[in-house]
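Q: Quick one: sequence plus predicted model below, questions after.
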Amino acid sequence: MKDDALDPELKAMLQAAAAATGGPSIRELPIPMARAAYRERYLARGLRPPEREVAMTEQVLALPDRELPARLYRPASMPEGKAAPLVIYFHGGGFVVGDPAAYDHQSRWIADRLGVAVLVPDYRLAPEHPFPAAVDDAWDVFQAVADAPDRWGADPTRIALAGDSAGGCLTLVTALRAAGERAGPQPAACLSLYPVTDYTDRCGEVWPSITAFGKGYFLDQVMLDWFADLYFLRNEDALAPQASPLRWPSVAGLPPVVVVTAGYDPLRDQGDAMAQRLAGAGGVVEHVQLSDMIHNFPGYAGLSAGAATAFAQVVDRLGVHLQRR
């Protein structure tokens, strides 16, 4: 593999993984075990929690026809009773694995670094809840928070959306839907990390980066297919704009958006295309291209100083947009 620009610590990690004869991939496990393995690995390899105290409380979001668990993180330094910025963070995991517990260290880290509250909803996952369940959950969570900001101690003008991979897709789709309903609440800013934005590979077309980096970089093409097979009941569902936001009819009217792509990520090209389309619509778009990173690099930030620095860089960009309001 051509990896001259790859972060050295990530490169060493990939080489060690390729040489190992370890256990099965998560796709080879029963779904409950796959989710447990993902959680364990994300916590073990990812960011370390901050030294300063960040309080976490278990929450229940009352949505129109269901309840959804969530975790709310608040830095101990955040004054009680004062409305503060709030980031709704949608975790990654291909719409099949991942949960707020897996992202516990990362959520505490974001809350501490930006001095904001972080709400991580436990949105519904496939195969038990195929598309569009996760999309519906993301939209209803944003509406619930925006409609009752006092409950969350949130400044209604500084509610941001963020997420990675599958969660990066949910971030974009939620913001695009809000922009289309101009009379409703709007997010203050968005951070979309290495998002999936287009599933045309389900119908025969494949993005070049999927071919180039679809093997040997942890997230491989077989894994992408496994996730999509579980998420979609029909291939044609994958082409709906709610699944493939690159196909959204109009991408105008969004708040400031930070789109992050990684040089060695199978999803790189479609993330780049999304950033370019948003910029072409006249929005405030920061496209951060991390040429030396892989997909899900925050999940390896405990093993790579470069990955930790890169994640700090992009999270800080979200903080700048929240401070400007």
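A: Received it, and whenever you're ready, just let me know what you need.
Q: make it CA atoms for all contacts and neighbour counts henceforth
A: Noted.
Q: center of the protein, which residue is that?
A: In the chain, the C-alpha closest to the average C-alpha coordinate belongs to residue 164, at a distance of 1.7 Å (CA atoms, centre = their mean).
Q: Next, the contact list for that residue, please.
A: With contact set as CA atoms under 8 Å, 6 or more residues apart in numbering, residue 164 has these partners: 90-92, 192-195, 296.
Q: What is the helix or strand hosting residue 289 packed up against?
A: Using DSSP states H and E, the secondary-structure element containing residue 289 is strand 285-294. Contact here means 3 or more CA pairs under 8 Å, 6 or more residues apart in numbering; DSSP states H and E; on that basis strand 285-294 packs against strand 257-264, helix 268-280, helix 305-324.
Q: what's next to the shortest one, contact-wise?
A: If I follow you right, that is strand 257-264. The list of residues contacting strand 257-264 from outside it, by CA under 8 Å, 6+ apart, reads 6, 189-195, 213, 217, 267-268, 271-272, 275, 284-295, 314, 317-318.
Q: Alongside the first one, take a look at this:
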Amino acid sequence: MTDSTVNPPAAPSWLSPEARAGLEVPITRTPYPPLDDSAAWQEFIGQVDTMVTGMLAGMPSLAESALIDADGVPTYVVTPPGAPTGDDAPVFLNIHGGGLIMGAGDLTRVMTEIGAAGNGVVNWAPDYRMPPLHPFPAALDDVATVYRALLAVKSPDAIVVGGGSAGGNLAAALLLRAKDEGLPMPAALVLNTPEVDLTESGDSFTTLADVSVGLQSLREANLLYAGGHALDEPYLSPLFGDLTGFPPTLLTGGTRDLFLSNTVRMHRRLREAGVDADLHIFDGRPHAGFGNAPEELAVTLETRSFVHRHLGLG
């Protein structure tokens, strides 16, 4: 099989030239390796990680980073400029995205440094294990280990858990598991266009298939991650879990995001469970955001305001 390409529709005219340019690039769909070919998956993941590293090379970051061992899980501690520090300082447990298969190693640090300025507090970013060598539940085990390590040194009301895309999956799954294990909830939860339904049953997986720049169906990657488990199990697809008792949650997404259905359905499920959930959908925003375009500032400010409000930072 070879790559296939489609041209998305013209971007909304009111967006900035930078945003429009990002929305009108051809959408390339790349076939995945066979599920049982571990070597081919490792090669595929390495190629994508290299491509993403190049794309992020021009994104500015002034954050300082240190790599720690959080009870056996390598974890980057990222401190953006002006973030409160010290024993009582709050922490954002930042779970990186990457389709549950990509973004490991130094790329975890790079992505966290770029995003940390948006929330303005110290970030802990687990470099969690992933397929093909480590399928489910390895990644969830790792983020749960780091959450327990955080709870050993921080009050739960000084912790916010969050992530984008696959990181949103693991963030929500972490809280389901924390409930099951009797661990306290954090002060808040941030889900940026979360991959909370690995079955991809939502409407936007059909309606936005030829619109969502930068993201194609991840069904094969989801099967690789699941390692033989049913994709609708709540720890794999938190959309189908019991969300009662979740902390206040911020959800963000966009009208050109393949995961739009994930975001709006998760918001509705949270509301039905009695959770205080805020939803912000931005016109024209793709899955990976507007990048350096000015429209992305609104997303950053909403996230920062939400995080600081629930951490009592004003």
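A: Thanks, I have it. All values derive from a computational prediction rather than experimental measurement.
Q: Got a TM-score for the pair?
A: Overlay of the two chains. TM-score (TM-score structural alignment, normalised by the length of structure 2): 0.83; 296 aligned residues with a CA RMSD of 2.8 Å.
Q: circling back: measure how buried the nearest residue to the residue nearest to the centre of structure 1 once chain neighbours are set aside is and give me the count.
A: In space, not counting the residues next to it along the chain, residue 164 of structure 1 is nearest to residue 193; the distance is 4.4 Å by CA to CA, 6 or more residues apart in numbering. Residue 193 of structure 1 has 30 neighbours, counted by other CA atoms under 10 Å.
Q: Same question for the one 5 residues further on.
A: Other residues lying near residue 198 of structure 1 total 26 when counted by other CA under 10 Å.
Q: Now do the SS call for the alignment partner in structure 2 of residue 119 of structure 1.
A: Matched across to structure 2, residue 119 of structure 1 falls on residue 124, judged by TM-score structural alignment. Assigned with DSSP: H, G, I helix; E, B strand; the rest coil, residue 124 of structure 2 falls in the strand class.
Q: ok, now which ones touch residue 124 of structure 2?
A: Going by CA under 8 Å, 6+ apart, the list of residues near residue 124 of structure 2 reads 75-78, 91-94.
Q: Mind doing that once more with 10 Å?
A: Listed by CA atoms under 10 Å, 6 or more residues apart in numbering, the contact partners of residue 124 of structure 2 are 65-68, 70, 75-79, 91-95, 109, 112, 116, 146-147, 150, 161.
Q: now swap in residue 304 of structure 1 and tell me
A: If you count contacts by CA under 10 Å, 6+ apart, residue 304 of structure 1 has them with 7-13, 45-47, 297-298, 310.
Q: Over in structure 1, find the residue span stretch 275-285 of structure 2 aligns onto.
A: Per TM-score structural alignment, the counterpart of stretch 275-285 of structure 2 in structure 1 is residues 283-293.
Q: Quick check: buried residues in that stretch?
A: Applying a neighbour-count criterion of 16 or more other CA atoms under 10 Å, one finds 283-290, 292-293 buried in stretch 283-293 of structure 1.
Q: Export the residues you listed as TSV, with columns for distance to residue 129 of structure 1.
A: Written out in TSV, the entries for these read as follows (distance: CA to CA, whole Å):
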residue	distance to residue 129 of structure 1
283	33
284	34
285	32
286	33
287	32
288	32
289	33
290	33
292	35
293	31
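Q: which among the residues you listed gets closest to residue 81 of structure 1?
A: When these are compared for distance to residue 81 of structure 1 (CA to CA), residue 284 comes out closest, at 31.9 Å.
Q: Could you measure from that closest one over to residue 250 of structure 1?
A: Shown here: residue 284 of structure 1 relative to residue 250 of structure 1, a distance of 15 Å by CA to CA, to the nearest Å.
Q: how about residue 221 of structure 2, what's its match in structure 1?
A: With the correspondence set by TM-score structural alignment, residue 221 of structure 2 lines up against residue 227 in structure 1.
Q: what helix or strand is the closest residue to that match other than its chain neighbours on?
A: Excluding the flanking residues, the one nearest residue 227 of structure 1 by CA to CA, 6+ apart is residue 94, at 5.5 Å. Secondary structure from DSSP H and E places residue 94 of structure 1 outside every helix and strand.
Q: Let me see the contact set for residue 94 of structure 1.
A: Residues in contact with residue 94 of structure 1 (CA under 10 Å, 6+ apart) are 125-126, 164-167, 169, 196, 223-228, 230-231.
Q: so where do the strands sit in the stretch 101-250 of structure 2?
A: For the stretch 101-250 of structure 2, the strands identified by DSSP state E, counting those that start in this stretch occupy 122-126, 159-164, 188-192, 249-256, in order along the chain.
Q: average distance between the first one and structure 1?
A: Here strand 122-126 of structure 2 is compared with structure 1 after superposition; its mean distance to the aligned residues, by mean CA distance after the TM-score superposition for structure 1, is 0.7 Å.
Q: Not counting its neighbours along the chain, what's nearest residue 240 of structure 2?
A: Spatially, and ignoring its direct neighbours in sequence, residue 240 of structure 2 is nearest to residue 234 (5.3 Å; CA to CA, 6+ apart).
Q: do the same with residue 292 of structure 1
A: The shortest distance from residue 292 of structure 1 to any non-neighbouring residue, by CA to CA, 6+ apart, is to residue 6 (4.3 Å).
Q: And for the one you found, the neighbour number?
A: Other residues near residue 6 of structure 1 number 17, with proximity taken as other CA under 10 Å.
Q: How much space separates it from residue 127 of structure 1?
A: Relative to residue 127 of structure 1, residue 6 of structure 1 is positioned 34 Å away (criterion: CA to CA).
Q: circling back to that earlier point, trace the residue nearest to residue 227 of structure 1 over to structure 2, please.
A: Looks like residue 94 of structure 1 aligns to residue 99 there (TM-score structural alignment).
Q: I'd like the distance between its match and residue 250 of structure 2.
A: With the distance defined as CA to CA, residue 99 of structure 2 ends up 20 Å from residue 250 of structure 2.
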